[in-house]
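S.K.: Please find the sequence and the predicted model below.
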Amino acid sequence: MAKAPRDHKTNALRELDAAHVAHEALFFEAEATMSGEEIALAQGEDPDSCFKTLVTQGKSGEHYVFLVPVSGELDLKKAASAAGEKAIAMIKARELLPLTGYVHGGCSPIGMKKRFATFVDETAQLFEEIYFSGGKVGCQIRMNPDDLGKVVSFEYADLTV
C-alpha cells in the first residue's frame, strides 16, 4: 500500500471518522484500465472479499446502491427483487458524479450526496473484513461488514449471478 496522499480524506473517510467506526484506509497506485479483481490480486487481497459499489435506478425512478464482489456480476432480477422493484437498470456513467459525488472506480457506499437504499451481497457475511472503495480511485476501506451498518443503512441479499 502506498502512503496516504496529502489530500487523502474523502467524504467516506470523514464520515467513518466522525462516527468513530473502526476501519482502515488503504491507498495504492491504480491504473484506469485495472478491474476490481486485478486491483484485489495486486494488493494481495481475496477478490471475493473485495466489493464494488454499483448504482442503479428502479422502474419507479428511485436509485439503489448494491455492493457485490469484484469477481461477480450483479443479477438485475435479484437486485430488483431485493429492492421491491419490477425492474432495475444500471445508471449511465455520466450520471454517477452528479448523483453521488463520486467518479467511476472511486464510488463508495459511504458519503454519497444523498442516502439511497443499499444492499450488500450476502457473501460479505463470510468475511471478518471486507474491502470497498474509499471514495476515490486508489483508495480502499477495510472494515467489518456489519460495521458498515453504523454509517449506512443496508440489507444483506443474494445479489450475484
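M.R.: Yep, that arrived.
S.K.: only C-alpha atoms for contact and neighbour calcs from this point on.
M.R.: Fine.
S.K.: where's the spatially most central residue of the chain relative to residue 70, distance?
M.R.: Per CA atoms, centre = their mean, the C-alpha nearest to the average position across the chain is that of residue 53, at 3.1 Å. Distance, residue 53 to residue 70, by CA to CA, to the nearest Å: 9 Å.
S.K.: Disregarding flanking residues, what is the spatial nearest neighbour of residue 90?
M.R.: Among residues not flanking residue 90 along the chain, residue 56 sits closest, at 4.3 Å (CA to CA, 6 or more residues apart in numbering).
S.K.: Start and end of stretch 17-33, how far apart?
M.R.: Start-to-end span of stretch 17-33 (CA to CA) is 31 Å.
S.K.: circling back: so which helix or strand takes in the residue nearest to residue 90?
M.R.: strand 51-58 (DSSP states H and E).
S.K.: Counting by contacts, list what that strand packs against.
M.R.: Counting contacts by 3 or more CA pairs under 8 Å, 6 or more residues apart in numbering; DSSP states H and E, strand 51-58 packs against strand 63-69, strand 88-90, strand 130-133.
S.K.: still on that earlier bit, state the distance from the residue nearest to residue 90 to residue 97.
M.R.: 13 Å.
S.K.: Neighbour count: these two, which is higher?
M.R.: residue 56 (21 against 14; other CA atoms under 10 Å).
S.K.: Presented hereafter is structure B, for comparison with structure A:
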Amino acid sequence: MSKQKIHKTNAARLLDLHKITYDLIPYEVDENDLSAIHVAETLGENINQVFKTLVLEGDKNGYFVCIIPGNEEINLKQIALLSGNKKCDLIPMKNLIGLTGYIRGACSPIGMKKLFPTYIEESCLNFDSIYISAGQRGLQIQLNPQDLIKLLQAKIFKNS
C-alpha cells in the first residue's frame, strides 16, 4: 500500500482537543466484510484488542453505546438491566447516520452527534492499547483504553 496522507477525522480532532495520545492506523477496506474480525485480520492484530461500537435503544432510557471486543456478541438482556432498561435492541441500521453521524463500518464511539451513555467491556483493561473506529471506513484509532473511558465517561461492564 502506498504511503498516503491520512486525513484526521472528527474523532481524532476530539482526541487532539483533549490532549489524548493516539495513532491513526489505516487498513484496506472490504465493502463485503465490514466486521471487526476482518479489521483485526487485515491489521494483523489480536481480535480481542479490536473493539466494535454498537448503538442500542432501551425501552426506558433511550439510546446508549456499547464498546465490545470485535469477536463478541452483546448480551442484550444483561446490558438492558445494566443500563436501567427492561429490554433493549440494536438500533436499525438506517437510523445510524442520523443518530450518530457515522455509517456502518465506521461508527466511532468518539465524536457522535451526542454523548450517549457508554459502556465498555472490561477486557479492554487487559491491554495498553486497543483499536476503535476512527469514524471512517479504512481507519482505526489505537489508544489507551483508560483514556477512552475517561473521555467518554464510560462505565465498565462484563459482557457474559
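M.R.: Cool, got the structure. Predicted, not measured: the structure shown is a model, and the values here were computed from it.
S.K.: overall similarity of the pair, as a TM-score.
M.R.: TM-score of the superposed chains, computed with TM-score structural alignment, normalised by the length of the second structure, equals 0.93; 159 aligned residues with a CA RMSD of 1.5 Å.
S.K.: give the contact list for the residue nearest to the centre of the first structure.
M.R.: Contact partners of residue 53 of the first structure, counting by CA atoms under 8 Å, 6 or more residues apart in numbering, are 65, 66, 67, 68, 107, 108, 109, 132, 133.
S.K.: ok, now with 6 Å
M.R.: Taking CA atoms under 6 Å, 6 or more residues apart in numbering, we find residue 53 of the first structure in contact with 66, 67.
S.K.: if I line the two up, what does it land on in the second structure?
M.R.: Aligning on TM-score structural alignment places residue 53 of the first structure opposite residue 53 in the second structure.
S.K.: Tell me how far the strand holding residue 56 of the first structure lies from the chain's centre.
M.R.: 8 Å (CA atoms, centre = their mean, to the nearest Å).
S.K.: Just want the angle from that strand to strand 63-69.
M.R.: Calculated by axes from the mean of the first three to the mean of the last three CA atoms, to 10 degrees, strand 51-58 of the first structure forms an angle of 150 degrees with strand 63-69.
S.K.: mean shift of strand 51-58 of the first structure relative to the second structure?
M.R.: Aligned to the second structure and superposed, strand 51-58 of the first structure gives a mean residue distance of 0.3 Å (mean CA distance after the TM-score superposition for the first structure).
S.K.: shouldn't residue 113 of the second structure be in contact with residue 97?
M.R.: No: the pair residue 113 of the second structure and residue 97 fails to qualify as a contact (CA atoms under 6 Å) at a distance of 9.4 Å.
S.K.: Take the helices and strands packed on strand 51-58 of the first structure and write them to a markdown table, including mean neighbour count and distance to residue 42 of the first structure.
M.R.: A markdown table is the format used below for these (neighbours: other CA atoms under 10 Å; distance: least, CA to CA, whole Å):
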| stretch | mean neighbour count | distance to residue 42 of the first structure |
| --- | --- | --- |
| strand 63-69 | 24 | 16 |
| strand 88-90 | 18 | 27 |
| strand 130-133 | 26 | 14 |
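S.K.: Out of those strands, flag the one nearest residue 27 of the first structure.
M.R.: strand 130-133 (10.2 Å; CA to CA).
S.K.: Who are the packing partners of the closest one?
M.R.: strand 139-143 (3 or more CA pairs under 6 Å, 6 or more residues apart in numbering; DSSP states H and E).
S.K.: What lies in contact with the strand it packs on?
M.R.: 23, 24, 25, 26, 27, 129, 130, 131, 132, 133, 134.
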